[in-house]
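Trainee: sequence and predicted structure are below.
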Amino acid sequence: MNKLLTLVLLFATLCSCKDKSKLNNSSAEEKPRIAIAGLGIESSTFSPARTQEEAFHARVGDSIFSRYPFFAEDAEIRNRAEWIPTFLGKALPGGVVTKEAYESMVSKTLAMLKENGPYDGLWFDIHGAMSVEGLLDAEGDLIKRIREVVGPDILISTSMDLHGNVSKELAHQSDLITCYRLAPHEDALESKARSITNLLNRLESGKGKPKYKAWIPVPILLPGEKTSTRIEPGKNLYAKIPSVESLDGVIDAAIWVGYAWADEPRNHAVVMAYGDDKEQVTQGAEKLAKHFWDVRHQFDFVAPTTTFNESLRLALQSENKPYIISDMGDNPTAGGAGDVTWTLREILGRGEFKSEDGPALIYASIPGPELIEEALKAGVGGNVKAKVGASVDDRYSPPIELDGKVTAIKKGDRDAEVEVVVKVGSVSVIVTKKRKPYHHERDFTNLNLNPRTTDILIVKIGYLVPELYDIRGGWTMALTPGGVDQDLERLGHENIKRPMFPLDAQMENPDLSARLIPLSNE
């Protein structure tokens, strides 16, 4: 009996050892389980527009992969982890997100995270400038609620736009955090891939959460049109980041310009660095913050800036085509409602454009669902007469009645849904069912318009995206009215922290020492 018992125990021990060995080998080969979630939008609190859930064009589950080339099936990043994509919503910049829309999307995100856990990590893909009714720190609220589901110990890597805002709460709940280093954001995909690679490296190495996170609020609030990295001082400021990132004991460093068109305490610039060496992390962050503050007076608009009438005068005198005018005040890529009619009214009132033989001008664009309906009935070549614009933001100019010939109709655009070109005199007005910014040459050629040969091209954006920048014959940024007015003093911030440069231009030098933020599980 004792011999039999001994054999049984020996067998059990061998099996146990074999199982443990198998478990150890399995864990060595097992890929980390990483969830994907996030909501992204820039929200102007100075616009009367409100953003609903449908504007986020949410992707759920595996459909998220198709948004990013680094998640292609044969891509390295895709194959380094077991990815669990949940809910990802990205909207055009716009007005404040309704509480109902926000809660609906958050509920869906949390439900999917609960259903598919546990996780080793989470990639938190956001913009960072989302404003929600009743909240002063939407992304801080969102990541905190995500933490309540996934727990304080998993690694979260947060990927952001440099025009986002980093509150203390967001810095605390994020283990790794970074943002773009170029404006325009030509490095967007590269930055997102960096945020994921940092997460994978910490999980695969077993190093886990970085020991130190330095956070420095910099009391500067400037629009993106003054902080482009195409020119100085932004170019040199952001060029200093790699020298900090390369320090031993530093994983990443980042500079956030912040978002100027929202009125919340978190709206200001921020510098962060994180890693395992306290001295290098803090000194690196302080170096960047000090340089940012030292060059604050050098920031200026990325292009010549003047009144709209002066912009038109320069455009009409120019021999270089196309002369591009940025209609900045209602820029939907920064959060404007996109339907302010003030600029279009000025154009149509000018005698130069009354005749078909006048200077060729393309205006992009104005929402007008009423005109769209009439244009679909009339067809290409037909005449239409209907009101456009100012259904959301009529503070500066009422709706305009367009009376002209339909020269193009296009259906199926994700944002605009339907696009129509109406010719009024020598002006080709692009009318959309829903607002849409026009960035790419194909946006025009798809409507039988040639932006390269037109005399004047007017677009509702601020600084030009690379594709338009490369074809410009001349360019001015017009100081037009709207929800993203470049005159920040005229907007009237009440809730930001003061003093704030440049609103308080003579303020004393701030405390730019690093604040060490506790780890997410502390």
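Mentor: Yep, that arrived.
Trainee: rest of the way, CA atoms for contacts and neighbours
Mentor: Fine.
Trainee: correct me, but Thr108 touches Phe87?
Mentor: For residue 108 the amino acid is Lys, not Thr. Yes: counting by Cα atoms under 8 Å, Lys108 does reach Phe87; the two are 7.0 Å apart.
Trainee: do a quick rundown of the strands in the stretch 251-400 of the chain.
Mentor: Using DSSP state E, counting those that start in this stretch, the strands of the stretch 251-400 of the chain run over residues 269-275, 305-306, 323-327, 361-367, 383-388, 400-413.
Trainee: which positions in the fifth one come out as buried?
Mentor: Read that as strand 383-388. Using 16 or more other Cα atoms under 10 Å as the burial criterion, the residues of strand 383-388 that qualify are 383-384, 386-388.
Trainee: can you pick out the most distant pair from those residues?
Mentor: Asn383 and Val388 (15.0 Å; Cα to Cα).
Trainee: list the contacts for His57?
Mentor: Counting by Cα atoms under 8 Å, 6 or more residues apart in numbering, His57 touches 89-91.
Trainee: let's see which of these end up in strands.
Mentor: 89-90 (DSSP state E).
Trainee: picking that back up, can you tell me which of the buried residues of strand 383-388 is nearest Ala334?
Mentor: For those, the nearest to Ala334 is Val388 (21.3 Å; Cα to Cα).
Trainee: put this beside the first:
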Amino acid sequence: MAPPAPQGRRLRIGIGGMSIESSTFCPHRTTYDDFRITRGAELLDRYTWTAADGDLAERVAWVPLVHAVSLPGGPVERDTYDRIKDELTDRLRRAHQDGPLDGLVYDIHGAMSVVGMEDAEGDLTDAVREAIGPDALISAAMDPHGNVSRRFADRLDLLTAHRLAPHEDAWETRERAARKLVERLVSGKGRPHVAWVQIPVLLPGEKTSTRLEPAKSLYGRLAAVEALDGVVDAAVWVGYAWADEPRCRAAVVVTADDPVLAVEQARSLAREYWEVRRDFVFVGPTGTADACIAEAVASPARPFLISDSGDNPTAGGAGDLAYVLGRLLAHEELASGRVTALHPGITDPAAVAECFTAGLGATVRLSVGGAVSAGTGEHAAPYALTGEVVALRRDDEVGGDLAAVRSGGVTVVLVSRRKPFHTRADFGELDPRGYDLVVVKIGYLEPELYEMAADWRLALTPGGVDQDLLRLGHHRIERPLYPFDDAEFDTPDLTPRLLTR
């Protein structure tokens, strides 16, 4: 148990972490330049509850360390990981020179893969614990699509995750992690009992959205469990489906001052998850790319959105596949221009450069797509595109240089750096509401897109985050595991373990 809160001084609590989800099936590799690194005041500005005029200001002196966050992608290069880990742990050690840290708000994702490693967050957390020492409390704020290995959870004192998917409560989760930490330190209660259990189920996020049952009710229980006398927090993790590692599976953690209650509630949540595993369904109507395009063309609903889910860069896809572009222009109504479509976000810096050289209004003949994925399958083959350059934009904060090319009724937006298109602002001068169809590289629709869509389909397309998990080729996950082992297998032991350190 941690010592009581210090008398006569404010608590010193560090903030830092490293956040990315990484598909091991994606040929992209994440480098240092892919991360946004924040330190000092810029880091503190990310969190409203660190404000000098906030209600925690009198009790807490926040110590900014370093935070690194990247758009999801392929595994992190080892030298990049080591560089960020070393800075985080060095800053933790240096922070002790001004007095010991009482705690750490550990802002991570939970689904980071690193080239040559098996449990990156486990390794990172080992190093963080060693640097901060055994007495400080660590409170982790996570994404439910992360993984919770025992090695990882053993080193933490508090851990929680978002309760909504899409993650509209992401910042609320970080604040909850911080406030729970402060409460423990002020009270002097120290580390609560941590009841941890993994569940042999691994599903994509598009099947576990809290917009639908059973996830809606399962996640909806968490606030009520947290409210029980003696419970500190309750969290459920779906796990990350596109990494081929033993730790990838669902998990439940309940933290409580009452160990019996912690185990009881964790077991109940885990059993419910197991019992409803076959009830999880995709968050929207699905089909092949061709089937979704045909339905969209025939529908009167406008705009009709289609998710190119297998190449979703915000789940870890490369974002460079022109597969759906080819399927759009294979449809006569779209190729002729009788029906219009907007397809943003294919990453191809060479094609973008050609468009800028040619200039606005020029006709270009491009080889589009496969910038990093070429050679990984037929779906990754470049597409021969002939069209007119209809828009150019320099120095987008995320996508770098952007070029829009129109061929028939299809306008494709090419980007020089991987960029998601989740909000109206992401589209810039091209208004998606002015097209019949809009294809986005995404899974479930983010809130603005969901509100915009008159109708939509989730296209089960190939790529590094293919929703059809069985065709990806996992071979290092622990078996049996649903849905890879679809036949009935013995009910697993879902007895939570009480973790101590």
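Mentor: Yes, it's here. Since the model is a prediction, treat every value here as computed from it, not as a measurement.
Trainee: overall similarity of the pair, as a TM-score.
Mentor: Overlay of the two chains. TM-score (TM-score structural alignment, normalised by the length of structure 2): 0.95; 490 aligned residues with a Cα RMSD of 1.5 Å.
Trainee: that older thread, the more surrounded of Lys108 and Phe87 of structure 1?
Mentor: The neighbour comparison of Lys108 of structure 1 against Phe87 (other Cα atoms under 10 Å) goes to Phe87, with 26 against 13.
Trainee: give me the neighbour count for Glu121 of structure 2.
Mentor: 26.
Trainee: next one: Leu247 of structure 1
Mentor: As a burial measure, Leu247 of structure 1 scores 15 neighbours (other Cα under 10 Å).
Trainee: again with His67 of structure 2
Mentor: 25.
Trainee: can I assume it is in contact with Gly14?
Mentor: No: contact criterion Cα under 8 Å: His67 of structure 2 and Gly14 do not qualify, at 10.9 Å.
Trainee: mind checking the end-to-end distance for stretch 424-437 of structure 1?
Mentor: 21 Å (Cα to Cα, to the nearest Å).
Trainee: next one: stretch 76-88 of structure 1
Mentor: End residues of stretch 76-88 of structure 1 are separated by 22 Å (Cα to Cα).
Trainee: which residues in the stretch 301-450 of structure 1 form helices?
Mentor: 308-317, 342-348, 369-378, 441-445 (DSSP state H, counting those that start in this stretch).
Trainee: between the ones you listed, which one is nearest to Pro332 of structure 1?
Mentor: helix 342-348 (14.3 Å).
Trainee: what lies in contact with the closest one?
Mentor: 308, 327, 353-354, 363, 396-397, 400, 427, 480-481.
Trainee: can you do 7 Å?
Mentor: 396-397 (Cα atoms under 7 Å, 6 or more residues apart in numbering).
Trainee: which residues of structure 2 does that helix align to?
Mentor: Using TM-score structural alignment, helix 342-348 of structure 1 corresponds to residues 323-329 of structure 2.
Trainee: that older thread, which stretch among the strands of the stretch 251-400 of structure 1 comes nearest Leu464 of structure 1?
Mentor: Per Cα to Cα, nearest to Leu464 of structure 1 of those: strand 323-327, 7.8 Å.
Trainee: grab the nearest non-local neighbour of Gly483 of structure 1.
Mentor: Distances taken as Cα to Cα, 6 or more residues apart in numbering place Ser47 nearest to Gly483 of structure 1, at 4.4 Å, with adjacent residues excluded.
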